[in-house]
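**Student:** 3D, please:
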Amino acid sequence: MKKTIVVFTGAGISAESGLRTFRDSDGLWESYPIHELATKNAFERNPKLVLSFYNQRKVAAKKAQPNKAHIALAELEDVYDVVIITQNVDDLHERAGSSKVIHLHGQLNRAQSSVESSIIYDWDKRIEIGQHCELNSQLRPNIVWFGEPVMYLEEARKHIKSAYKVLGVGSSLSVQPAASLLNKAPFRAEKILVSLEIKGKVPFGYKFMRGKAASIVPVICKNWRELGVSGGCK
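**Tutor:** The predicted model follows:
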């Protein structure tokens, strides 16, 4: 039986594939006020503006390609049971080959009902005004907006509590409650955090490696794969 590695990823890993982040100095929130684009009230007030913004993000995500970090994480599945818990709404992990990905904040390539969040559709095209769900409500992006509950949080917590190793990648740890998941890792698990910066203190027990994911993560994954093969982690 393969041992489990849990990987927690944030905007930094997608940024290295060319996708703008929200919270950096030149991020998306510098160009667009949060209250106009990422709340339920904003959608109700100006659905055309909100849909236009997320349709543009969908186009950008389609054009982006998985980088070396995404690919290295997918290749870990040769030796380990790998669970990706991501704050990102793109599908770069899936396109790199990762088979178990939990999206805490939703997915750009899906749409959902604006009155019943459990009604979700695979939706690779644009979302337009007048496109309705089965309850005849306007479709909206499958994105967790401010003030809405994070998706699959309990499932993610269970995975990280039983992990053999935990790797955090590209997160500043500024978005809660998602970032608090790293504190649930087992005491004896090897824990590494790779990021250009974090807000506040490094979580207890983690080795912090400051730098770019595409440079550091492949090295970590190579070492873990070699350890897994030699140590019989299957």
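**Student:** When you work out contacts or count neighbours from here on, use the C-alpha atoms and nothing else.
**Tutor:** Noted.
**Student:** What ranges does the protein have for its helices?
**Tutor:** 11-15, 28-31, 34-37, 40-45, 47-63, 68-75, 92-96, 153-161, 213-231 (DSSP state H).
**Student:** can you tell which of the ones you listed is closest to residue 175?
**Tutor:** helix 11-15 (10.7 Å; C-alpha to C-alpha).
**Student:** what packs against the closest one?
**Tutor:** Packing partners of helix 11-15 (3 or more C-alpha pairs under 8 Å, 6 or more residues apart in numbering; DSSP states H and E): helix 213-231.
**Student:** and the nearest residue to residue 41 once chain neighbours are set aside, how many neighbours does it have?
**Tutor:** Closest residue to residue 41 apart from its sequence neighbours, by C-alpha to C-alpha, 6 or more residues apart in numbering: residue 35 at 8.0 Å. Residues within reach of residue 35, counting by other C-alpha atoms under 10 Å, total 14.
**Student:** Pretty sure residue 35 sits against residue 42.
**Tutor:** Yes - proximity of residue 35 to residue 42 meets the contact threshold set by C-alpha atoms under 8 Å, at 6.2 Å.
**Student:** ok, back up a step: need the winner for burial among the helices of the chain.
**Tutor:** The highest mean neighbour count among the helices of the chain, using mean count of other C-alpha atoms under 10 Å, belongs to helix 11-15: a mean of 24.
**Student:** Tell me who's in contact with the closest residue to residue 161 other than its chain neighbours.
**Tutor:** In this structure, residue 161 finds its nearest non-sequential neighbour in residue 185, 5.0 Å apart by C-alpha to C-alpha, 6+ apart. Residues near residue 185 by C-alpha atoms under 8 Å, 6 or more residues apart in numbering: 160, 161, 162, 163, 166, 191.
**Student:** 10 Å instead?
**Tutor:** Contacts for residue 185 (C-alpha atoms under 10 Å, 6 or more residues apart in numbering) come out as 6, 157-166, 191, 204-206.
**Student:** ok, so of those residues, who is nearest residue 139?
**Tutor:** Each of these was scored against residue 139 by C-alpha to C-alpha, and residue 157 proved nearest at 29.5 Å.
**Student:** Look up the closest residue to the closest one, ignoring the ones flanking it.
**Tutor:** Spatial nearest neighbour of residue 157, excluding adjacent residues (C-alpha to C-alpha, 6+ apart): residue 181 at 6.2 Å.
**Student:** Could you also give me the structure for this next sequence, so I can compare it with the first?
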Amino acid sequence: MIASSLASGIEQLGDMIAEAAMIVPFTGAGISTETGIPDFRSPGGLWTRHRPIPFDEFVASQQARDEAWRRRFAMQSTFAAAKPGRGHRALAALYRAGKVPTVITQNIDNLHQDSGIAAEHVVELHGNTTYACCIGCGKRYELAWVKQLFDTDGRAPDCTVCDQPVKTATISFGQAMPETEMRRAAELARSCDLFLAIGSSLVVWPAAGFPIMARNSGARLVIINNDPTEQDDLADLVIRHDIGETLAPFVGN
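**Tutor:** Below is the predicted model:
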């Protein structure tokens, strides 16, 4: 059911939240746009201006790795300036209240953690762009280390342990989805009684299957997104309004 107005949608959402014992939010890029982080897929977004670099190309080509890191550092000021928005803060309030045990996110911006949700309670399906990892041995590297070397000669560095490429800790096109995170997300979707799909276009699979999984397991499904999604017909409630404005009443003190 599509909410007839923002006020009606907020009221219905509030009732569902009050009645739920276990809420699982599933967030996409739309929850972060008010913080200044662009939706890469939208018109004018980064991917409409620059072709994404697939994982196999990153691995095979030093030139591709150099370009990937050049793009990442070009975005550094945007990511560094972003602070949790009203949507992030609302979910953090529900987390503190014991309603939300864990958040599933497609985002890579670390804003759920910055809002006060413990890192172990954020399931990052697409990784995290605020640090880097060796794709061979998994050693973690901070971005400042990568940037210092990159600024020296314009080359993406390799791991100091195994000489494999160092990459942001994100999942690229063609890269395998993280098994542990996918398994945790599936368990959460099957065990909740209210599933909130927030700011996701629900077109990226297999992640887009989690709202359906939750619905098929008996949970109520709410979709909050500015634009229609292919799963709107499955939802108990659809709120097509600004995410920050929709969730602002749930931010608390």
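**Student:** what's the strand ranked longest in structure 1 aligned against in structure 2?
**Tutor:** If you go by DSSP state E, structure 1 has its longest strand at strand 106-113. Counting by TM-score structural alignment, strand 106-113 of structure 1 falls onto residues 127-134 of structure 2.
**Student:** mean shift of that stretch relative to structure 1?
**Tutor:** Compared with structure 1 after fitting, stretch 127-134 of structure 2 has a mean deviation of 1.2 Å; criterion: mean C-alpha distance after the TM-score superposition for structure 1.
**Student:** Now do the residue mapped onto residue 213 of structure 1 from structure 2 against residue 29 of structure 2, distance only.
**Tutor:** Counting by TM-score structural alignment, residue 213 of structure 1 lines up with residue 243 in structure 2. Distance of residue 243 of structure 2 to residue 29 of structure 2, given as C-alpha to C-alpha, to the nearest Å: 11 Å.
**Student:** Pull up the overlap in contacts between those two.
**Tutor:** 198, 199.
**Student:** separation between the residue nearest the centre of structure 2 and residue 177 of structure 2?
**Tutor:** Among the residues of structure 2, the one closest to the centroid is residue 107, at 1.8 Å (C-alpha atoms, centre = their mean). Applying C-alpha to C-alpha, the value for residue 107 of structure 2 to residue 177 of structure 2 is 14 Å.
**Student:** tell me, what's touching those two both at once?
**Tutor:** Contacts common to residue 107 of structure 2 and residue 177, judged by C-alpha under 10 Å, 6+ apart, are 125, 126, 127, 170.
**Student:** which one among those gets closest to residue 95 of structure 2?
**Tutor:** residue 125 (19.1 Å).
**Student:** contacting residues around that closest one?
**Tutor:** Taking C-alpha under 10 Å, 6+ apart, one finds 104-108, 170-171, 177-182, 184-185, 206-207 in contact with residue 125 of structure 2.
**Student:** residues touching the residue nearest to residue 235 of structure 2 when sequence neighbours are not counted, list them.
**Tutor:** With C-alpha to C-alpha, 6+ apart as the criterion, residue 235 of structure 2 has its nearest non-adjacent residue at 4.9 Å, and that residue is residue 221. Taking C-alpha under 10 Å, 6+ apart, we find residue 221 of structure 2 in contact with 16, 24, 193-197, 211-212, 214-215, 231-232, 234-238.
**Student:** Show me what the residue nearest to residue 157 of structure 1 lines up with in structure 2.
**Tutor:** Using TM-score structural alignment, residue 181 of structure 1 sits opposite residue 210 in structure 2.
**Student:** what's the answer for residue 72 of structure 1, then?
**Tutor:** Residue 72 of structure 1 maps onto residue 90 in structure 2, by TM-score structural alignment.
**Student:** need the contact list for that match.
**Tutor:** Counting by C-alpha under 10 Å, 6+ apart, residue 90 of structure 2 has contacts 84, 96, 115, 244, 246, 247, 248, 249, 250, 251, 252, 253.
**Student:** counterpart of the third one in structure 1?
**Tutor:** For residue 115 of structure 2, the equivalent position in structure 1 is taken to be residue 96, counting by TM-score structural alignment.
**Student:** That match and residue 10 of structure 1, how far apart?
**Tutor:** Counting by C-alpha to C-alpha - residue 96 of structure 1 and residue 10 of structure 1 are separated by 16 Å.
**Student:** can you check residue 112 of structure 1 too?
**Tutor:** In terms of C-alpha to C-alpha, residue 112 of structure 1 sits 23 Å off from residue 10 of structure 1.
**Student:** ok, now residue 120 of structure 1?
**Tutor:** 23 Å.
**Student:** got it, and residue 141 of structure 1?
**Tutor:** Distance from residue 141 of structure 1 to residue 10 of structure 1, by C-alpha to C-alpha: 19 Å.
**Student:** Looking only at neighbour counts, state which of these two leads.
**Tutor:** Per other C-alpha under 10 Å, whichever of residue 141 of structure 1 and residue 10 has more neighbours is residue 141, with 26 against 23.
**Student:** Report the contact partners of the counterpart of the more buried one in structure 2.
**Tutor:** In structure 2, the residue paired with residue 141 of structure 1 is residue 168, using TM-score structural alignment. Contacts for residue 168 of structure 2 (C-alpha under 10 Å, 6+ apart) come out as 68-69, 72, 108, 127-135, 140-143, 146.
**Student:** same deal with residue 192 of structure 2?
**Tutor:** Contacts of residue 192 of structure 2 (C-alpha under 10 Å, 6+ apart): 20-25, 100-101, 214-215, 217-220.
**Student:** got it, and residue 106 of structure 1?
**Tutor:** 86-90, 112, 141-145, 150-152.
**Student:** Equivalent analysis for residue 244 of structure 2, please.
**Tutor:** 30-35, 85-90, 251.
**Student:** From those, pick the one nearest residue 161 of structure 2.
**Tutor:** Once C-alpha to C-alpha is applied, the member of the contacts of residue 244 of structure 2 that ends up nearest residue 161 of structure 2 is residue 32, at 35.2 Å.
**Student:** Verify the stated contact: that closest one with residue 105.
**Tutor:** No - applying C-alpha atoms under 10 Å as the test, residue 32 of structure 2 and residue 105 come out as separate, 11.1 Å apart.
**Student:** joint contacts of the two?
**Tutor:** residue 112.
**Student:** Alright, that wraps it up for me.
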